[in-house]
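> sequence and predicted structure are below.
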Amino acid sequence: MTDAAPDPAPSARALLREANYLRFWGTRWLGSFSTQIQSVALGWQMYALARETRSVAESALMVGLIGLVTFIPVLLLTLPAGEAADRYDRRKIVVWCLGLEILIVGALAAATFTDSMTPGFLLVAAALFGACRAFFNPANTALGPMLVPRSLLPRAIAWNSLAWQSASIAGPAAAGLIIANSVGAAYLTSLGLYAGAAILALLIRANTRPEVNAGSRWQLMKEGLAYVWRQKIVFGAISLDMFAVLLGGATALLPVFARDVLHVGPEGFGILRAGPAIGATIMAVWLAANPIRRRAGLYMFGGVAVFGLATIVFGLSKSLWLSVAALAVLGGADMVSVYVRQTLVQLVTPDHMRGRVASVSSVFIGASNELGEFESGLVARFLGPVGAAVFGGVGALAVTGLWARLFPDLRRADRLE
């Protein structure tokens, strides 16, 4: 490999000329916005119901249970979901999953408005939502690269992350304002956004059915697992993200911090939830205009290390605005890691295997996010919310050092080309 300057990346304007990709991007943004509102409402409502009869520590554990029951279906369904994304029309899978999510939030709204909501109902809804996401994530992840030329893929990945992160700013902030008046209205808002996402997905006019390899379903599922295991850069990247975020998932405790640590109520809760996405969106905009060209592996490890440090600052903060600033830094650092991971995985994975590889990746991501919520709630049960956040940040730093040693090829990864 020479040190010659790489060819200029295609202009971002070229991406804007891809009409089907723009519809996909709109689907992703609306779906992400809806998911954020639904997630905030689930966590807030669970904590409020639990606090009627339980202590702060016990209620924090109940919030963590939402993450656990969301992750279990993802774990159980990941292999068939990935195989389905590599066998069937990916756009249709996305539409069906969005339709089922509309039914879930409709049921949540009905139970809330009729005053029949219980913690058990919330956990069942979270489990059903996890089952939908088990199929949605690999199909959606594998769909995007089908809609753009390969030369535009790094920019498209940055814009995909921008869709998620910008929705993650607006979603929690909007949810906090809506929940302050009505949790049921938050679920109805989520329903409308899911419907808009489904309509845009239906408008995509492209061949979104992958070429299917010969072999039984079980053989194809095993092939996907074997591929991830053999590609050490892929395995190292997704496992680094999993363990770092699993241990450092302090954002799962935001309902606890908002109500009983910082005492800022639902409005402050929405601001806190938007904090990581503010930093991540700023970073995503920067990366979309200035893609990482060299030393990608070092950028990834640096991002995870900063993520851990910012988590510690957040845990120790007693000020709303210092907490928001720490969360913003945390989100920006995580965005760097996510950008490098997603680009590496997409570039080295052939299209006919993207669904299966994405499904394996979604298990790791689910473990880091949903299972991380349970881990944070469980640790908070014994160390309290502040202790749990600090513990998670220290754990993320330890994982960074260990993975840098275990995966030298990932550390030395250079160009995202």
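That came in fine, so what should we check first?
> make it CA atoms for all contacts and neighbour counts henceforth
Noted.
> now name the helix or strand holding residue 199.
Assigned by DSSP states H and E, residue 199 belongs to helix 183-202.
> so what touches that helix?
Defining contact as CA atoms under 8 Å, 6 or more residues apart in numbering, one finds that helix 183-202 is touched by 23-24, 26-31, 33-35, 37-38, 41, 45, 91-92, 94-95, 98-99, 101-102, 105-106, 108-110, 112-113, 175, 178-179.
> below is an additional structure, to be compared with the one above:
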Amino acid sequence: MAFWFARVFTASGFQMLTVAIGWHMYSLTGSVLDLGLVGLVEFMPKILFILFTGHVADRFDRRRVAAICQAAQGLVALALLLGSSTGTVTREMIFVIAFLLGSARAFEMPTTQALLPNIVPAGLFPKAVAAAASAMQSATIVAPAIGGLLYALGAGWVYGPSVVLYALALSLMLSLPSRQRPLKQKVSMESLLAGFRFIRSRADIFGAISMDMFAVLLGGATALLPVFAKDILLTGPWGLGLLRSAPAVGALLMSFWLARFPIERKVGPVMFTAVAIFGVATIGFGLSTSLWFSLATLVVLGAADMISMVIRGAFVQLQTPDEMRGRVGAVNGLFIGASNQLGEFRAGVTAAWIGTVPAVVAGGVGAIVITGLWVKLFPTLAHRDRMHEAPVP
């Protein structure tokens, strides 16, 4: 439970920060391109530190590494609190903050992913992935809505509670038991690149994470939610909070279902169908002019994405030896970051070029096209029956 609550608190802090930073930037500049640039800057550390993040997770105590990352994110929230209280937050400061936030999360993601298999047995791992995902989605439902409401009172009302949430997450993470087998191999280029080689040598793993990357890279519209809230759906910060929460509602409901009824057969066809539904829901959201219909499409989108995430996350971890999970998780995190943060940059640039609605609709079409292409490129993944076909090494 300590791990579950630690994930809830850190996810809540991040979601509240994301809502506040997005609205803060759009209020300062009114530029959709700047919203995309925030996502790009946050993604850059995943590329810059990719060779080190996974190695750190495998070589050092994962609990302590995660706690340090959460402390760093708490300091970022504290800096924004002080800046907003003195009126010194600028466009440039937000970019610096986004880079620091991205750096901390670049190390935190592979560390916490690799930590979960040390806590639960392999037989229960698919259910544990769904349960851990439900923690994230619970936070993603409540935190953005709270963040949007608090921002209406002032930016400091969002940043202050974020500091407290990160402090709570830090203390819970340090209370977890340690069952890790630390990496004893010396640091070398071979050890640093081991995660890339491992993923590339497993066609199904490579196909799953690359399909998710390209589908969300093209179909993601998170960075444009402030534009939809303010200019298309004619709502305010509270509406933005609801929009950011809606995908998590669908994801949370689906995670509860998957924790109770895990997918054990036909995992490949189920995952491909879920990605296609993600694309269709994205198109529906892009064409909507109703807040309530937009929320409904985002709920469907979130549920479909959760199915894909749980299947991908479970069999990647189950097929990876413990001493390599950090490095493999770092590469997986790079793919996820490319789909999310780089996808936000893609959305901002495309919206500035062809308009907000066409950019989202085109992205949804792109996600559907990617699904069809990956059926041809990775036929064994498309027809995969079980989550794991061999014992964990």
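Great, that's in hand. All values reported here derive from a predicted model rather than from experimental measurement.
> now, of the contacts of helix 183-202 of structure 1, which are buried?
Neighbour-count burial (16 or more other CA atoms under 10 Å) applied to these gives 23-24, 26-31, 33-35, 37-38, 41, 45, 91-92, 94-95, 98-99, 101-102, 105-106, 108-110, 112, 175, 178-179.
> find the nearest non-adjacent residue to the aligned partner of residue 352 of structure 2 in structure 1, please.
Alignment note: residue 352 of structure 2 maps to residue 381 in structure 1; criterion TM-score structural alignment. Spatial nearest neighbour of residue 381 of structure 1, excluding adjacent residues (CA to CA, 6 or more residues apart in numbering): residue 57 at 4.7 Å.
> packing partners for the helix or strand containing the one you found?
For residue 57 of structure 1, the host element (DSSP H and E) is helix 56-85. Applying 3 or more CA pairs under 8 Å, 6 or more residues apart in numbering; DSSP states H and E, one finds that helix 56-85 of structure 1 contacts helix 19-51, helix 119-143, helix 217-230, helix 354-366, helix 372-406.
> list the contacts of residue 31 of structure 1.
Residues in contact with residue 31 of structure 1, defined by CA under 8 Å, 6+ apart, are 98, 193, 194, 197.
> okay, those residues in TSV with distance to residue 142 of structure 1 next?
Formatted as TSV, the contacts of residue 31 of structure 1 follow (distance: CA to CA, whole Å):
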residue	distance to residue 142 of structure 1
98	16
193	22
194	20
197	17
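> tell me which stretches of the stretch 151-300 of structure 1 form strands.
Taking DSSP state E, counting those that start in this stretch, the stretch 151-300 of structure 1 contains no strands at all.
> of all the residues in stretch 348-356 of structure 2, which ones are buried?
Here stretch 348-356 of structure 2 shows 348, 349, 350, 351, 352, 356 as buried, counting by 16+ other CA under 10 Å.
> repeat for stretch 221-234 of structure 1
Neighbour-count burial for stretch 221-234 of structure 1 [16+ other CA under 10 Å]: 221, 223, 224, 227, 228, 233, 234.
> and the alignment partner in structure 2 of residue 61 of structure 1, how far is that from residue 84 of structure 2?
In structure 2, the residue paired with residue 61 of structure 1 is residue 33, using TM-score structural alignment. Remark: distance between residue 33 of structure 2 and residue 84 of structure 2 (CA to CA, to the nearest Å) = 22 Å.
> do the same with residue 363 of structure 2
Look at residue 363 of structure 2 and residue 84 of structure 2: by CA to CA, they are 35 Å apart.
> same check, this time on residue 201 of structure 2
Residue 201 of structure 2 is 48 Å from residue 84 of structure 2, by CA to CA.
> give the contact list for the residue nearest to residue 381 of structure 1.
When contacts are counted by CA under 8 Å, 6+ apart, residue 57 of structure 1 touches 380, 381, 382, 384, 385.
> residue 71 of structure 1 -> structure 2?
So, by TM-score structural alignment, residue 71 of structure 1 is matched to residue 43.
> let me fix that: residue 40 of structure 1
Aligned counterpart of residue 40 of structure 1 in structure 2: residue 19 (TM-score structural alignment).
> map residue 166 of structure 2 onto structure 1.
Residue 166 of structure 2 maps onto residue 194 in structure 1, with residues paired by TM-score structural alignment.
> residue 228 of structure 2 now?
So residue 228 of structure 2 corresponds to residue 257, using TM-score structural alignment.
> cool, and residue 187 of structure 2?
Checking TM-score structural alignment: residue 187 of structure 2 goes with residue 216.
> got it, and residue 291 of structure 2?
Residue pairing (TM-score structural alignment): residue 291 of structure 2 is matched to residue 320 of structure 1.
> wouldn't residue 270 of structure 1 be in contact with residue 173 here?
Yes: the criterion here is CA atoms under 8 Å, and residue 270 of structure 1 meets it with residue 173 at 4.3 Å.
> more neighbours, those two?
Ranked by neighbour count (other CA atoms under 10 Å), residue 270 of structure 1 and residue 173 place residue 270 first, with 28 against 24.
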